[in-house]
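Colleague: no sequence on this one, just coordinates:
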């Protein structure tokens, strides 16, 4: 016999259904679509730039070094996987602070692959991107800090957003979309253990999250059912993986702007947790540039707990570990006055190691209590003569409070695409920014 409690639960709309209803009903303006196009440009530039890396070349070998036609559902999922993996390699893709999710590397590949197959217009594609960002970040807003200490939020929350984007482009109704998100969420996975050795697994996380959503949406279109209470159910996502999660946060502030508008863009190719400290260190570098390393007595970085958990790495033994090292990032910023793709090479790590090895990391307020709403840091340099120089950041460059301007985003995108070997980078950037008025998506030279 079914209990009254079960009947009441069945009668109330599930959290997944409320998410779908919210995303579908939210109005989008021309400005929203234009901003979405800017984020798509950032993601695609990361995709193409990611080809010029060891992990990128391995992913291309997996794909057969030839075009993956978007004609069938299986090929669409494989294309989303490849694009997702490539997009997350260089560590310059976007980041949504409140959810600690990189939405672009999951949502844009899934939407792009599906839009190519369905023949969607640029505006239809961008609308799906807005909805995908909305869903994946809202799920992430509720998972809690304990989830993030073990689980990679982009991997676990990403499938919900890729499923939403794909479902929209397939024209699925609300019931079908709920099934798609239910089955996508049941594929949530992705652990931080890869950081212990600097393994390539993080790229797999983004690729799988993109592919899982595409496959779930395609199956839902055929009538394949999924659990409607995948988020809040007794054996659902929050119960399984979010010990201090708060499901109520998933639907908080529904009248606010699109979550895409609250997403940050990265100016530097390293973990976003290092960026507030990089920003502060670059400020100090102008003061210190005429000094020798021997004149620096001590360097202290003040930050929040998640930054220490993920990026406290005084001795980075690889390029990827250096991207997740507060010490290396701050040292190279102080010494060189810039942080670029070359700042993580073997030579750069050796050069920065002397200073990096002595940098102290401290979790203190106001940064500890402000996180995750605000990601801030301070860098304090004490010289051998006793002088102290300090710079503080409540936000990092690229946050909504200190956004990259469109010309800066275009310049970054062109540089990344040229790094990836794209000959016509400026033309491709223009085509992506013109998507709100385009009949179709431009071709991407993924295999170049």
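Modeller: Nice, I can see it. Model, not experiment: these values are computed from the prediction.
Colleague: make it CA atoms for all contacts and neighbour counts henceforth
Modeller: Noted.
Colleague: Quickly note the distance from the residue most central in space within the chain to residue 226.
Modeller: What sits nearest the mean C-alpha location of the chain, by Cα atoms, centre = their mean, is residue 102, with 1.3 Å. Counting by Cα to Cα, to the nearest Å, the gap between residue 102 and residue 226 amounts to 25 Å.
Colleague: My guess is the residue nearest to the centre of the chain contacts residue 156. True?
Modeller: No: applying Cα atoms under 8 Å as the test, residue 102 and residue 156 come out as separate, 11.0 Å apart.
Colleague: In addition, the following structure is provided for comparison:
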């Protein structure tokens, strides 16, 4: 229940650039931070915390960012413990900005990264903090989430929980992805056209329904509303044959054609489904084929359904097309190749300059 890669890699890149670190300590910090964030999430996930309303990426991410920064700054055990204590003093993050879709949802991850870095920098300067940031009476587990400290530490340094990380195939809430996949499978298999679709129905779990099952109301933040709407996601999959970054921009999210199709999508909450991202069942009533149905049990991009190299490169290109620094195809390939050899990078401060055809401003 945490988005590791919106917190840990930005932290690692920022500190590695500042410290002129080479690729190996960068990777070590990345592994340490991401493993800790996964472990924090796993230590809390089965203890009835999901209804408390905390935004897990923020409240766990700040500690992961502190660990990542501490490693790159070369902090010793005592200073790293103080960094965790300082992070505890800044923990924040709420799901309110998800049920009231707004850009604050994105900013919370950035706040966690910033606060984690600040915690490590303050600890480096000698600022002290509580020692029991996780297990103390008013630590993370006592104040914010019930947690299992034994699970947090189990096989530490031998088993890496970050090996279980997923990479999102679609730029939307993960609760949409099995529904998107089911809709796309039916569209491709039966060559469905939007005008052929009489109606569509999505059947999802209560957890998924709470986050993405409501009516699609673009409001002041159409991009965020689109990302947290399974109705929009399925309609977009049917209308455009996919869902990429351009499909969640304001103009696309307000497109009358997709909004018309959204009105034909209904959502059913299956109270017997305990899943958080899967399974989902998509049913499409077609003029030519009658009632079609598809159940998807595994979220694309998870270890159970990993993305292919082709899909990963397509995702990279989709992201870079809207990036600040523009790259042509050759530039993208050079950056990907450099990423695959990152342990050989002598100075991370110039890492992202590779292949740029338009400088960052």
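Modeller: Structure received. Just so you know, these numbers come straight off a predicted model, no measurement behind them.
Colleague: tm score of chain vs chain?
Modeller: The TM-score (TM-score structural alignment, normalised by the length of the second structure) is 0.86; 344 aligned residues with a Cα RMSD of 2.6 Å.
Colleague: about what we covered before: quick one: map the residue nearest to the centre of the first structure onto the second structure.
Modeller: Under the alignment by TM-score structural alignment, residue 102 of the first structure pairs with residue 3 in the second structure.
Colleague: Please name the nearest non-neighbouring residue to its match.
Modeller: Nearest residue to residue 3 of the second structure, sequence neighbours excluded (Cα to Cα, 6 or more residues apart in numbering): residue 57, at 5.5 Å.
Colleague: just residue 122 of the first structure next, same as before
Modeller: Taking Cα to Cα, 6+ apart as the measure, residue 122 of the first structure lies nearest to residue 435, with 4.4 Å between them; neighbours along the chain are not counted.
Colleague: Spit out the contact partners of that neighbour.
Modeller: Each residue near residue 435 of the first structure by Cα atoms under 8 Å, 6 or more residues apart in numbering is listed here: 37, 121, 122, 123, 126, 441.
Colleague: how about 10 Å then?
Modeller: Contact criterion Cα atoms under 10 Å, 6 or more residues apart in numbering gives 33-34, 36-38, 40, 121-126, 441-442 as the residues in contact with residue 435 of the first structure.
Colleague: Quick check: the residue lying farthest from the centre of the second structure vs residue 109 of the second structure, distance?
Modeller: When each C-alpha in the second structure is compared with the mean C-alpha position (Cα atoms, centre = their mean), residue 288 comes out farthest, at 37.7 Å. Counting by Cα to Cα, the gap between residue 288 of the second structure and residue 109 of the second structure amounts to 46 Å.
Colleague: same check, this time on residue 334 of the second structure
Modeller: Using Cα to Cα, one gets 29 Å for the distance from residue 334 of the second structure to residue 109 of the second structure.
Colleague: more crowded one of those two?
Modeller: The residue with the greater number of neighbours, taking residue 334 of the second structure and residue 109 and applying other Cα atoms under 10 Å, is residue 109; the counts read 27 against 16.
Colleague: what lines up against residue 173 of the second structure once you look at the first structure?
Modeller: For residue 173 of the second structure, the aligned position in the first structure is residue 271, judged by TM-score structural alignment.
Colleague: ok, now residue 96 of the second structure?
Modeller: With TM-score structural alignment as the criterion, the equivalent of residue 96 of the second structure in the first structure is residue 193.
Colleague: picking up where we left off before, common neighbours of residue 102 and residue 156 of the first structure, please.
Modeller: Shared between the contact lists of residue 102 of the first structure and residue 156 (criterion: Cα under 10 Å, 6+ apart) are residues 136, 206.
Colleague: list the contacts for the closest residue to residue 346 of the second structure other than its chain neighbours?
Modeller: Computed as Cα to Cα, 6+ apart, the closest residue to residue 346 of the second structure that is not its neighbour in sequence is residue 22, at 4.6 Å. When the contact criterion is Cα under 10 Å, 6+ apart, the partners of residue 22 of the second structure are 16, 342, 343, 344, 345, 346, 347, 348, 349, 351.
Colleague: counterpart of the first one in the first structure?
Modeller: Under the alignment defined by TM-score structural alignment, residue 16 of the second structure corresponds to residue 115 in the first structure.
Colleague: so where do the helices sit in the stretch 251-361 of the second structure?
Modeller: With DSSP state H, counting those that start in this stretch applied, the stretch 251-361 of the second structure shows helices at 256-262, 309-320, 329-340, listed in chain order.
Colleague: looking at the ones you listed, which is closest to residue 301 of the second structure?
Modeller: Minimum separation from residue 301 of the second structure across the helices of the stretch 251-361 of the second structure (Cα to Cα) falls at helix 309-320, 9.3 Å.
Colleague: after superposition, how close is the closest one to the first structure?
Modeller: Once fitted to the first structure, helix 309-320 of the second structure is off its aligned match by 2.8 Å on average (mean Cα distance after the TM-score superposition for the first structure).
Colleague: mind listing what's buried in that helix?
Modeller: Taking 16 or more other Cα atoms under 10 Å as the basis for neighbour counts, the residues of helix 309-320 of the second structure that come out buried are 312, 315, 317.
Colleague: Quick check: which helices or strands does it pack against?
Modeller: strand 326-327, helix 329-340 (3 or more Cα pairs under 10 Å, 6 or more residues apart in numbering; DSSP states H and E).
Colleague: and residue 284 of the second structure, what pairs with it in the first structure?
Modeller: Taking TM-score structural alignment, the alignment pairs residue 284 of the second structure with residue 381 from the first structure.
Colleague: pretty sure its match contacts residue 387?
Modeller: Yes: with contact defined as Cα atoms under 10 Å, residue 381 of the first structure reaches residue 387; the gap is 8.3 Å.
Colleague: higher neighbour count, those two?
Modeller: When residue 381 of the first structure and residue 387 are compared for neighbours, residue 381 comes out ahead with 22 against 10, by other Cα under 10 Å.
Colleague: Could you find the closest non-adjacent residue to that one?
Modeller: Leaving out its chain neighbours, residue 381 of the first structure is closest to residue 299 (Cα to Cα, 6+ apart), at 4.5 Å.
Colleague: Kindly confirm my reading that the one you found is in a helix.
Modeller: No: when classified by DSSP: H, G, I helix; E, B strand; the rest coil, residue 299 of the first structure is found to be strand rather than part of a helix.
Colleague: didn't it look like it was pressed against residue 358?
Modeller: Yes: because the distance of 7.2 Å satisfies Cα under 10 Å, residue 299 of the first structure is recorded as touching residue 358.
Colleague: Would you mind listing the residues touching both of those two?
Modeller: Residues touching both residue 299 of the first structure and residue 358 by Cα under 10 Å, 6+ apart: 327, 331.
Colleague: Residue in the second structure paired with residue 168 of the first structure?
Modeller: Under the alignment (TM-score structural alignment), residue 168 of the first structure maps onto residue 71.
Colleague: Alright, I will stop here.
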